[in-house]
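Peer 1: got a predicted model here, sequence first, then my questions.
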Amino acid sequence: MRTIAVTPIHVADLAIEGERMPVHVHLIDHPGGRVLVDTGMTEIHPALSDFVTRVLPLDARDLDLASVDVVVNTHLHADHCGGNHLFAGIPVHVQRQELEDARSEEEYTIREWVDPPGVRYVPVDGELELLPGLRLLPAPGHTRGSQIVVIEGGPRPVVIAGDTAVWFGELDDPGTEGQRLIRSLDPERVWLAHTDDPWEPGTGR
């Protein structure tokens, strides 16, 4: 199998306690198709205006949206699913628990961003091999239904973590089931949604 490439795409900036926090989604080029992990946002919703400072929507970027074959939501907080509407008709894989919580819990997310017209969810129950060498694994902690994407085929796996860890320290000293799962995989690198560079064990970054 040829190399599976991961490309981070910067889609927004947040301001958290006066500090910039970027938002990234991740595009996987796999021999079996293109997989987009999370979709960012396409607008600043009034409920988010206190901390979202900029959005860089996927439909305004140099990305052929029609080339995306599959979407994965690591979870359904607004900054991770706000572009789902751009992929109407494309299968969107999300853990069933996450979808149920996003649809039922108050102040969990922006409800209209979860279920815009045409979005077709594929509820996942636990582990799923999405494509050869590309697995979805439940990783509770940030939310009950969070999941990670594990890319295999090299000597060590590469992980796309969403918000399972928000900053490097949460992987240096894991405190949730999902963070401990990532460390147990002995990954080569872990792409996070809210850092510009991946976490790499033993490098201090």
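Peer 2: Yep, it's here.

Peer 1: going forward, measure contacts between C-alpha atoms and count neighbours the same way
Peer 2: Fine.

Peer 1: mind listing the helices for this structure?
Peer 2: 78-81, 96-104, 111-114, 169-172, 177-184 (DSSP state H).

Peer 1: what's the closest of those to V150?
Peer 2: helix 177-184 (9.1 Å; CA to CA).

Peer 1: mind listing residues that contact that closest one?
Peer 2: Contact with helix 177-184 is made by P138, A139, P140, G141, V159, T164, A165, E170, L171, P174, as judged by CA atoms under 8 Å, 6 or more residues apart in numbering.

Peer 1: before we move on, what about stretch 67-80?
Peer 2: Residues contacting stretch 67-80 (CA under 8 Å, 6+ apart): 23, 25, 33-41, 81, 87, 90-95, 98-99, 102, 108-110, 113-114, 143, 145-149, 161-163.

Peer 1: and here's the other structure:
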Amino acid sequence: MTRTQPALPADITVLERGWLSANNVLFQGSEGSALVDSGYFTHASQTVELVAASLAGGALDLLINTHLHSDHCGGNAALQTFWPQAETRVPPGHLEQVRHWDPVALGYEPTGQYCPPFRADSALRPGDEIRLGDGLWQIHAAPGHDAHAVILFEPDARLLISGDALWENGFGVVFPELEGEEGFADVGATLDLIERLAPEIVIPGHGAVFSDVPRSLDTARRRLAGFVADPHKHARHAAKVLLKYKLLEWQSVPMPDALCWLHGTAYFRLLHARYFAATPMQDWAGDLVRDLVASGAAAVQEDLLINA
């Protein structure tokens, strides 16, 4: 049975993408057009085509990012090339790393991902408001999944653009926690913020637009409680998510190449050293692959690891 999507105002178009690319939220109003998040770099040409088709010959005036993980800003450079006049605004915590382009500080090299360098013109500052389409949206800090992430809320229509702070059935990996910094408490505080805002409709960074926000908050809080009780569970989940994400990009890869990539990627070495050092790296890597296969997220055919 097909679920009916919640109705959105006419000035908003949600381009729902697969999990390799974040959703793109396009606004077209009397004061110009704006796009929130731009997907992964391997989908950049498709992102430009989708946005151009939706604009029907019009210009893109503003590009903003809820946070700077590669699946949310990997299309920025292509969009800037196609619409060079578009202003680009990013959360303030990473503004200088973008301006001086530091792929290590931005997390792309450590996670084994890639993001083409792009321009950042100004900051998307929590506490400010921003005109998107025909609405005036509040900018709120939303640390947890990413320490510098923001969410956007339009109080009249009670709409929330949540990035990876809240999905219909969870939230994104809590990267600060994996790096030895506070993260779980920030996730909880951000969920509390969303509950106080009381949105009626949420446009998430991944997955379909949804309206049963209390159920999603309850799901997220139960998931968070499980991770707080067992941080190793969260770390293992994160490792599998990162490997699955790369497999979404590869689609298929020789098993030795996949294991070589895993061994050579700094984030996996960090996770292994911090949480799983008692298991030899080679055995741990093999366990991750077997877990993906057992869950149906991957398959092995002869010597190939295949996305499923």
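Peer 2: Arrived safely, thanks for sending. Quantities reported herein were computed from a predicted structural model and do not represent experimental measurements.

Peer 1: superposing both, give me the TM-score.
Peer 2: Here the superposed chains carry a TM-score of 0.71, computed using TM-score structural alignment, normalised by the length of the first structure; 179 aligned residues with a CA RMSD of 3.1 Å.

Peer 1: picking that back up, mean neighbour count and distance to D197 of the first structure added to the helices of the first structure, as JSON lines?
Peer 2: Shown next, in JSON lines, are the helices of the first structure (neighbours: other CA atoms under 10 Å; distance: least, CA to CA, whole Å):
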{"stretch": "helix 78-81", "mean neighbour count": "25", "distance to D197 of the first structure": "18"}
{"stretch": "helix 96-104", "mean neighbour count": "17", "distance to D197 of the first structure": "26"}
{"stretch": "helix 111-114", "mean neighbour count": "18", "distance to D197 of the first structure": "27"}
{"stretch": "helix 169-172", "mean neighbour count": "16", "distance to D197 of the first structure": "14"}
{"stretch": "helix 177-184", "mean neighbour count": "18", "distance to D197 of the first structure": "17"}
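
Peer 1: okay if I get the ones you listed as TSV plus distance to P8 of the first structure?
Peer 2: Below are these laid out as TSV (distance: least, CA to CA, whole Å):
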stretch	distance to P8 of the first structure
helix 78-81	13
helix 96-104	23
helix 111-114	22
helix 169-172	19
helix 177-184	19
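
Peer 1: hey, where'd the strands end up in the first structure?
Peer 2: 5-16, 19-30, 33-37, 52-55, 70-72, 91-95, 120-124, 128-131, 134-138, 147-151, 158-160, 189-191 (DSSP state E).

Peer 1: now the ones you listed in a markdown table, with distance to Q179 of the first structure and mean neighbour count?
Peer 2: Shown next, in a markdown table, are the strands of the first structure (distance: least, CA to CA, whole Å; neighbours: other CA atoms under 10 Å):
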| stretch | distance to Q179 of the first structure | mean neighbour count |
| --- | --- | --- |
| strand 5-16 | 20 | 18 |
| strand 19-30 | 19 | 20 |
| strand 33-37 | 18 | 21 |
| strand 52-55 | 26 | 19 |
| strand 70-72 | 19 | 22 |
| strand 91-95 | 17 | 23 |
| strand 120-124 | 20 | 18 |
| strand 128-131 | 19 | 14 |
| strand 134-138 | 11 | 22 |
| strand 147-151 | 10 | 26 |
| strand 158-160 | 11 | 26 |
| strand 189-191 | 11 | 22 |
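
Peer 1: distance to D64 of the first structure added to the ones you listed, as TSV?
Peer 2: As requested, those are exported to TSV (distance: least, CA to CA, whole Å):
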stretch	distance to D64 of the first structure
strand 5-16	13
strand 19-30	11
strand 33-37	11
strand 52-55	18
strand 70-72	13
strand 91-95	17
strand 120-124	19
strand 128-131	21
strand 134-138	22
strand 147-151	22
strand 158-160	21
strand 189-191	22
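
Peer 1: nearest to R205 of the first structure among those would be which one?
Peer 2: Short answer: strand 189-191, nearest of these by CA to CA, at 9.8 Å.

Peer 1: what residues does that closest one touch?
Peer 2: Defining contact as CA under 8 Å, 6+ apart, one finds that strand 189-191 of the first structure is touched by P157, V158, V159, I160, A161, G162, D197, P198, W199, E200, P201.

Peer 1: what lines up with L15 of the second structure in the first structure?
Peer 2: Alignment note: L15 of the second structure maps to I9 in the first structure; criterion TM-score structural alignment.

Peer 1: next one: the aligned partner of L197 of the second structure in the first structure relative to S104 of the first structure, how far apart?
Peer 2: Counting by TM-score structural alignment, L197 of the second structure corresponds to L185 in the first structure. L185 of the first structure is 32 Å from S104 of the first structure, where distance means CA to CA, to the nearest Å.

Peer 1: again with L65 of the first structure
Peer 2: 30 Å.

Peer 1: ok, now R20 of the first structure?
Peer 2: 31 Å.

Peer 1: do the same with R54 of the first structure
Peer 2: Distance from R54 of the first structure to S104 of the first structure, by CA to CA: 28 Å.

Peer 1: same question, G202 of the first structure
Peer 2: 40 Å.

Peer 1: check S146 of the first structure too.
Peer 2: Relative to S104 of the first structure, and taking CA to CA, S146 of the first structure is found at 16 Å.

Peer 1: repeat that for D13 of the first structure.
Peer 2: Taking CA to CA, one finds D13 of the first structure at 27 Å from S104 of the first structure.

Peer 1: ok, R144 of the first structure next?
Peer 2: R144 of the first structure is 13 Å from S104 of the first structure, by CA to CA.

Peer 1: could you do I28 of the first structure as well?
Peer 2: Taken as CA to CA, the span from I28 of the first structure to S104 of the first structure is 31 Å.

Peer 1: lovely, talk soon.
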